[in-house]
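**Q** I'll drop the sequence and a predicted model, then ask my questions.
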Amino acid sequence: MITKQLLEIQSHLQIAADTFEVVLKSPLAEELRPGQFVHIALKHHMLRRPVSVAGVDLEAGTFTVIFKIFGEGTRVLSTYQAGDQLDVILPCGTYYPIDQLDVKQALIVGGGIGVPPLYYLAKTLKEKGVEITSILGFQTKDQIFYEEKFQAIGDTYIATNDGSYGTQGFVTDIIEKVNPSFDYFFSCGPTPMLKAVSNQLAAHNGYISLEERMGCGVGTCYACVVPLKEDPQKSKKICKDGPVFKANEVILG
């Protein structure tokens, strides 16, 4: 059940350029699944900000979110400190249905702020004995985060747009070069990246998670709808029916 809570910030750290990691304590932490998000209210801002869950610590009863400064709302969120409280709605959205899948090898493909939910997913899959290959894309070297954490899970490759680190280019360039083995792919990131990855891996089973601005975050305002490929006249709500969808289930861009 979706619940509104006032949660205390346990830690608030900058982990890359304009990128922050926040740990929050909540009795509902154990209910959060890979792919889901929380909806955070900010002072003097009407709309909440959706932020994906990057991890859960069951023993501590905490969960981690990572966000990047994109506008005034996230800039305000970056000024919070440990000990402050946040008004949060959770758990929101759908999650990767990994308990229903027979996965032995998984390909993780993330871009920018789409990387955090994939870390939670990769870690969960690893605990189930799945072999993980991760391909992550960032604009520049100073925007990279969690590389060592992904490396601890499995083979990890980094692409940067400007070539300041790893492979110059895009995640699709690394996929073509490495040609990894996998049963399913899981991807999250900017829409152009998701479209390119879905097209490149169209012959494979996979799931994508969409990034989208949201109004209510619970499916009532219809501000974040996406058309279906099988019938473009029909649509689904990213905040409620998603953000996780089967690859090629919805029309991207």
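**A** It's in. Worth saying up front: this structure is predicted, and the values here are computed from it rather than measured.
**Q** hey, let's count contacts and neighbours off CA atoms from now on
**A** Fine.
**Q** surely Lys104 touches Val130?
**A** Yes - using Cα atoms under 8 Å, Lys104 makes contact with Val130 at a distance of 4.8 Å.
**Q** who has more neighbours out of those two?
**A** Neighbours were counted for Lys104 and for Val130 using other Cα atoms under 10 Å; Val130 has more, 19 against 15.
**Q** wouldn't the more buried one be in contact with Leu101 here?
**A** No - Val130 is beyond contact range of Leu101, at 11.3 Å (criterion: Cα under 8 Å).
**Q** what's the longest strand in the chain?
**A** strand 3-16 (DSSP state E).
**Q** other residues contacting the biggest helix by length in the chain?
**A** Using DSSP state H, we find that the single longest helix of the chain is helix 115-127. Helix 115-127 is contacted from outside by 34-36, 52-56, 65-66, 96, 98, 108-110, 131-132, 136, 149-150, 153, 186-189, using Cα atoms under 8 Å, 6 or more residues apart in numbering.
**Q** take a look at this one as well, against the first:
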Amino acid sequence: MRQFATVLSNHPIAKGAMEMKVSVDTNEIAPGTFFHVKTSELLRRPLSVANVEGNVVTFLYKVIGAGTTDLAARRAGDKLDVLGPLGNGFPLQQAGKRVVLVGGGIGVPPLYYTRRMLAAREIETVAILGFDTKASIFYEDAFCELGETIITTVDGTYGEKGFVTGPLAQVDADVLFSCGPEPMLKAVAASHIEERYISIENRMGCGIGACFACVCQAPDGYVKVCSDGPVFRAEEVTL
């Protein structure tokens, strides 16, 4: 589970967003899982899997603090101490005939790899991706290659103005897979789609369920995002 990945590339792809590709030694990585990446002597950060091609894993992350600032300074050839893949991932076997993928900001990346794997199963998908502004948009072309893709921006500088919930209300699908900020997940969890799965992004301590740093409230208590999730049925958690 623990290994030293080799950085292949690391560069900005949009306002505040970085793309890092690393070489890892692993056999199979499920869509929606993550790696816990060591960024200092004491800190690790969970990075969701944006894509997998052979032994090359792509991460997308936002530079917002000391840990991700350290990641942004890594260069090709550097070694990364990583744990993973971790978590349960999206249940592709429950996808039905048509899936709507709803992502917001840095919650978009895991949905790209998920969509690729759904396409490999010949499952129809539509993606709704929300960003703050045009300069923040990434992976639009990659998503469009896989099917219908709707872009929203809060300020209306590109695509549909507003939030992902607007176009989502007009979409017919069997299953919903979503990842993004908590206010968005809360709104999406209340949508009309019958089967709804959400991926929660929380700060984590150990990444393996031992420290209880990433607990999330549930109807009958608490769940640990790192080991019980990060993907849950919408009704399994209380946002």
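**A** Great, that's in hand. Quick caveat, the model's predicted, so the values are computed rather than measured.
**Q** what do we get in structure 2 for Glu148 of structure 1?
**A** Here Glu148 of structure 1 is matched to Asp141 in structure 2, going by TM-score structural alignment.
**Q** revised request: answer the last question for Leu125 of structure 1.
**A** Counting by TM-score structural alignment, the partner of Leu125 of structure 1 is Leu118.
**Q** what is the burial count for its match?
**A** Neighbour count for Leu118 of structure 2, taken as other Cα under 10 Å: 20.
**Q** what do you get for Lys186 of structure 2?
**A** Count around Lys186 of structure 2 with other Cα under 10 Å applied: 16.
**Q** who's in contact with it?
**A** Counting by Cα under 8 Å, 6+ apart, Lys186 of structure 2 has contacts Leu239.
**Q** which position in structure 1 pairs with it?
**A** Lys186 of structure 2 maps onto Lys195 in structure 1, by TM-score structural alignment.
**Q** which SSE is its match in?
**A** Using DSSP states H and E, Lys195 of structure 1 falls within helix 191-200.
**Q** over to Gly103 of structure 2?
**A** Going by DSSP H and E, Gly103 of structure 2 is in strand 98-104.
**Q** what residues does that strand touch?
**A** With Cα under 8 Å, 6+ apart, strand 98-104 of structure 2 has contacts from 108, 111, 115, 123-131, 164, 171, 173-181, 184.
**Q** buried only: go through those for me.
**A** The neighbour-count test (16 or more other Cα atoms under 10 Å) marks 108, 111, 115, 123-131, 164, 173, 175-181, 184 as buried among the contacts of strand 98-104 of structure 2.
**Q** just checking, which of those residues belong to helices?
**A** Using DSSP H, 111, 115, 184 are the members of these that sit in helices.
**Q** next, format the residues you listed as JSON lines and append distance to Gln3 of structure 2.
**A** Below are those laid out as JSON lines (distance: Cα to Cα, whole Å):
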{"residue": "Leu111", "distance to Gln3 of structure 2": "25"}
{"residue": "Arg115", "distance to Gln3 of structure 2": "27"}
{"residue": "Met184", "distance to Gln3 of structure 2": "34"}
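**Q** which of these sits closest to Val223 of structure 2?
**A** Within these, proximity to Val223 of structure 2 (Cα to Cα) peaks at Met184, which comes in at 19.7 Å.
**Q** what about the closest residue in space to the closest one that isn't next to it in sequence, distance to Leu111 of structure 2?
**A** Distances taken as Cα to Cα, 6 or more residues apart in numbering put Gly104 closest to Met184 of structure 2, at 7.3 Å, once the chain neighbours are dropped. Noted for Gly104 of structure 2: a distance of 10 Å to Leu111 of structure 2, by Cα to Cα, to the nearest Å.
**Q** swap in Pro230 of structure 2?
**A** Distance from Pro230 of structure 2 to Leu111 of structure 2, by Cα to Cα: 13 Å.
**Q** can you confirm the match of Glu148 of structure 1 is in a helix?
**A** Yes - Asp141 of structure 2 forms part of a helix when assessed by DSSP: H, G, I helix; E, B strand; the rest coil.
**Q** need the contact list for it.
**A** Going by Cα under 8 Å, 6+ apart, the list of residues near Asp141 of structure 2 is empty.
**Q** cool, Lys224 of structure 2 as well?
**A** In this structure, Lys224 of structure 2 makes contact with 209, 212, 214-216, judged by Cα under 8 Å, 6+ apart.
**Q** map it onto structure 1.
**A** Lys224 of structure 2 maps onto Lys237 in structure 1, by TM-score structural alignment.
**Q** next: Val99 of structure 2.
**A** Val99 of structure 2 maps onto Ala106 in structure 1, by TM-score structural alignment.
**Q** residues near that match, how many?
**A** 22.
**Q** Glu31 of structure 1 versus that one, what's the distance?
**A** Distance from Ala106 of structure 1 to Glu31 of structure 1, by Cα to Cα: 23 Å.
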